[in-house]
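Undergrad: have a look; sequence and predicted model below, questions after that.
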Amino acid sequence: MRYLSDIEIARAAKKQPIQVIGAKLGIDATHLLPYGHDKAKVSQDFINSVQGNKSGKLILVTAINPTPAGEGKTTTTVGLGDGLNRIGKKTAICIREASLGPCFGMKGGAAGGGNAQVVPMEEMNLHFTGDFHAITSAHNLLSAMIDNHIYWGNELEIDERRIVWRRVMDMNDRALRDTVVSLGGVSNGFPRQTGFDITVASEVMAILCLSTSLQDLQKRLGDIIVAYTRARTPIYARDIGADGAMTVLLKDAMQPNLVQTLENNPAFVHGGPFANIAHGCNSVIATNTALKLADYVVTEAGFGADLGAEKFMNIKCRKAGLAPDCVVLVATVRAMKMNGGVAKPDLGAENVQAVKDGCPNLGRHISNLKAFGVPVVVAINHFVTDTDAEVDAIKAYAKSQGSEAILCRHWELGSAGTVDLATRVAAIADAGVAQFAPLYPDEMRLFDKIKTIATRIYNADEVLADKKIRDQLRQWEDAGYGHFPVCMAKTQYSFSTDPNLRGAPSGHSVPIREVRLSAGAGFIVVICGEIMTMPGLPRNPAALEIGLNAAGEIEGLF
């Protein structure tokens, strides 16, 4: 049997006009700023008008550590949202926008899959409403203004050796990780070493996703530290005079995007920080808006729960005053077998023992999530090769960990395949049993926050950081940044910093290579192991298969 590809399913969708989708949430057409017929931005005036509404229940979807076998976290987020609507619960979905880098690289798009997708899939995975382009432009405007300030006399006495603001682009390009700018003579400025990060790692992206208004956005942009003087005095974006123009570039991007699922249910798609190198959640303004308009909001956090969910809890919820009512942890039989030592070509054959051997990865995530005081349900994302015995093994293991696992077939059946999960999740959320609390208090020392995550979430024995890094953290504490949470940048493939170490490793070390202060976003970025803030393309990037067919339609997106 041949299954339709994601893009074939998306192209055949019977979409409703975006005004109809908005009406389901009580958004009048006058408050929708349409981008074509099937997507629109929601006006800030409308968002301001609903702040007095009662908030709905917040459901977080996260996953085990990703494997080449695939887990389907976004697919499950969409499927659960559709399932809740199917059982009569007024529900909205909140997910992130897709980055062009992984879309043309290895990961693919970020609109779900099969019969659990958000549409228009092609536009969402490409330029969408231009938010990422606006973020890239605002970021690089600040870069240009720093170099321009130095060129025209350097009134602020910036030490060119201590410029910490790099440039960004929304593409995987390893050649730009380390660069030299301003070559070519006096008219081009003063040569210096710098580099590029991918746009989703930009502090501007993090700021947009954590800001609550345009005023808050401009203040945060102004708080960005871009450089230091020879006396080690920080230079802020507002000192350069860039915060106003950056806000102008981001004015439209700040407004959440409204689209729909294949079953014509509302979905907010806004913001897109990576979870392995940034904080991995959609925007606060989109989540808060959805909570004021729907009785249930299903959102996701990037990659595995050790990254996305940890940052959702410790950064986003802390900053925005949010508290999840239930967490859904996505796992697959195939991924459990891979964690149990089975090679990818052999995943189709039944191997109950390998499933059991791989389940400790699932168990570690369950216990980690419970540490935040939130009930956890495991969603087994069904693949056609799964056997009853393998599914039963995961269910039994989840029960042994004080949780429960529910088989979901949303990829194949859409909302009909998530009725059981939706019913259980709604019951848990309505029961009000969650007692959410972040993992560490604001007043804890920065290095102790890092150690808390490393030992309690990653199960590491130690954190390796040289004197320079420890001194830097202490200096930031002395400067008034000690209350910031920490944003761990590490591989998504393992609890450790070694991407090849699967399962639930213990007793490992977490080496810190670098720390960065994101004063505008309000957190400290801790770069661990070999993680790169500018990814590279794989040997055979997805771009090789993407193109137009004879009818002028896009092929190869997934």
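TA: Here it is on my side, so go on. Numbering: from 1, shown residues only.

Undergrad: C-alpha from now on. contacts and neighbour counts both.
TA: Fine.

Undergrad: residue contacts, Leu32?
TA: If a contact means CA atoms under 8 Å, 6 or more residues apart in numbering, then Leu32 has 19, 22, 40-43 as its contacts.

Undergrad: how much space separates it from Ala40?
TA: Noted for Leu32: a distance of 6 Å to Ala40, by CA to CA, to the nearest Å.

Undergrad: quick one: which of the contacts of Leu32 has the most company?
TA: Val42 (26 neighbours; other CA atoms under 10 Å).

Undergrad: I figured that one hits Asn257, correct?
TA: Yes: judged on CA atoms under 8 Å, Val42 makes contact with Asn257 at a distance of 6.5 Å.

Undergrad: sorry, back to before: filter the contacts of Leu32 down to the ones in helices?
TA: Under the assignment DSSP state H, those contribute 19, 22 to helices.

Undergrad: let's bring in a second model and compare:
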Amino acid sequence: MTNIQTPLTDLEIARKADMRPIQEVAAAADIPAEALEPYGKYKAKINVSKLPQKTQTGKVVLVTAISPTPAGEGKSTVTVGLADALSRLKKKTMVALREPSLGPVMGMKGGATGGGYSQVLPMEEINLHFNGDIHAITAANNTLSALIDNHIHHGNLLQIDPRRITWKRVLDLNDRALRHITVGLGGPAHGVPREDGFDITVASEIMAILCLATSLSDLKERLGRIVIGYTYDKKPVTAHDLEAEGALAVLLKEAFKPNLVQTIEGTPALIHGGPFANIAHGCNSIMATNTARQLADIVVTEAGFGADLGAEKFMHIKARQGKFSPDAVVIVATVRALKMHGGVPKQQLKAENAEAVRAGLPNLEKHIDTIRRFGLEPVIAVNRFTSDTPEEINEILNWCRLHQTEAVVADVWEKGGQGGLELAEAVCRQLNQPNHFAPLYSPGEKVADKVQTIVKEVYGGEDVHFTDKAQKQLAAIEQNGWDTLPICMAKTQYSFTDEPGRIGRPQEFTITVREIIPKIGAGFLVCLTGEMMTMPGLPKQPAAMNMDLDDSGHISGLM
């Protein structure tokens, strides 16, 4: 009788890995001991002020993807595998990733540490409360909420209109029951009643601020610029008006330091910040990326979801504010996502269907087109899954060859860095090419024109419709002088349109902007489209229901 072995889970693979003490990882990255603040054996914070400064900084490789399935296409897995492959090629490499939110971990998508033999470690600790950063953001956000209600309770000298408070409380979980709440009930001793609500922590403006600030002084200044609502005369009220920025900065002091960990193969990894890309800007912190650029010759980083979301925001928001540009771009494509875009129901994606792969390729084509519009030539990484067949993979490779686009298979889930060597070599070739990166719009353009540019050039849409509410908000934004800020589109990740079900590469569609939310501290304008929620809900069968802890403290069911 044949003994068929069950493949190891990501968690089992992570537990079997031989991790190096974090001091050794830091030494290999030329991080001096005085800059290292260990959090146990395998994690540390980096005190950036104690790092030696270099005049020549490393090149940035951005990993993005096509429009994903609900389970994701392994972008983090490819990012980690590529970094390990570059290390195998003797390139001094660091990887920079976002921190996982408990929302997806406990919900549907799972963690964000990669998978298989292409992971960052310690996997369990990174996916659960990693160094307390997101909890610190939750505390800072809710401190500001408490200060707002306390100010109103004690006389409201700023004349804050309770009906026009835009600042919400946050929680790092998916909890739809908290989207709309009422606070201050129970009589005068319990505050002033008003409507309120919760967002998920990774959608908090404070998360975006932490990820876009370049120093502690910049962090504090941005916190002070947060607009929490408006007066009875419709004048903006800021956190600075409440004298709150000092306390918020104190709560974020340690969280602002980048976190150092390692990949399974020992490549140094910085994991810091975690804004969602369908709600916020979807990139790890500028502090982490720029720290990695100081320490390594090549920095591999990612932006959330497809190139229409995370990559676009990376180009227009993060790269601009971080004062760097991407030197190469990798687009992750999978057979299963292309089959979905080719019309295959999600329940049938494991069945061989090369024809459906072919039918889904226009989605990949649009993401390639988008990256080229920014003046960059992408490399396509076909992230191999065990259910993929040679015929299906060849459909992608042959199409890319026909369209003069370099494409390689990434086998990093199964083989780690060894399975990403061909991808690493292709990326190195792109890094040696001239860089023609340029944003698609300038900050001085009108807000409506900037949104039109994104919709037409990035999504392939035909027009933008602003609701009456959005038009009123647009007028207020211009009146307050906020119209020079970049745009952060809040849009479904599953489609180029604002309708999740319109997959593939739709044509002749209009995007509706229903609301525009100024995030003055972060430095962008959030345009809400479709039915995007800033507090997600749990699926019918949350991942949390499969998790458990035994008497020895061992976790099960975490991916």
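TA: All right, it came through fine. None of these values were measured; they are calculated from a predicted model.

Undergrad: about what we covered before: now the two most distant members of the contacts of Leu32 of structure 1.
TA: The two members of those with the most space between them (CA to CA) are Gln19 and Ser43, at 13.2 Å.

Undergrad: let me see the ranges of the strands in the stretch 401-550 of structure 1.
TA: 404-408, 462-464, 486-489, 509-518, 523-528, 547-548 (DSSP state E, counting those that start in this stretch).

Undergrad: my guess is Glu263 of structure 1 meets Leu80, correct?
TA: No: no contact is recorded between Glu263 of structure 1 and Leu80 when judged using CA under 8 Å, the distance being 11.8 Å.

Undergrad: report the buried residues of stretch 142-162 of structure 1.
TA: For stretch 142-162 of structure 1, the neighbour count (16 or more other CA atoms under 10 Å) marks 142-143, 146-150, 158-160 as buried.

Undergrad: scratch that, stretch 63-71 of structure 2 is what I was asking about
TA: 63-69.

Undergrad: and which of those is nearest to Glu391 of structure 2?
TA: Distances from Glu391 of structure 2 to those, taken as CA to CA, are shortest for Ile66 (20.0 Å).

Undergrad: separation between that closest one and Lys168 of structure 2?
TA: Noted for Ile66 of structure 2: a distance of 32 Å to Lys168 of structure 2, by CA to CA.

Undergrad: repeat for His465 of structure 2
TA: Applying CA to CA, one obtains 27 Å for the distance of His465 of structure 2 from Lys168 of structure 2.

Undergrad: kindly report the same for Leu102 of structure 2.
TA: 19 Å.

Undergrad: do the same with Ile380 of structure 2
TA: Ile380 of structure 2 sits 40 Å away from Lys168 of structure 2 when distances are taken as CA to CA.

Undergrad: which one of the two is surrounded by more residues?
TA: For the pair Ile380 of structure 2 and Lys168, the greater number of neighbours falls to Ile380 (29 against 20), based on other CA under 10 Å.

Undergrad: tell me if the more buried one really is in a strand.
TA: Yes: when DSSP: H, G, I helix; E, B strand; the rest coil is applied, Ile380 of structure 2 is found to be in a strand.

Undergrad: which residue lines up with it in structure 1?
TA: Per TM-score structural alignment, the equivalent position to Ile380 of structure 2 in structure 1 is Val378.
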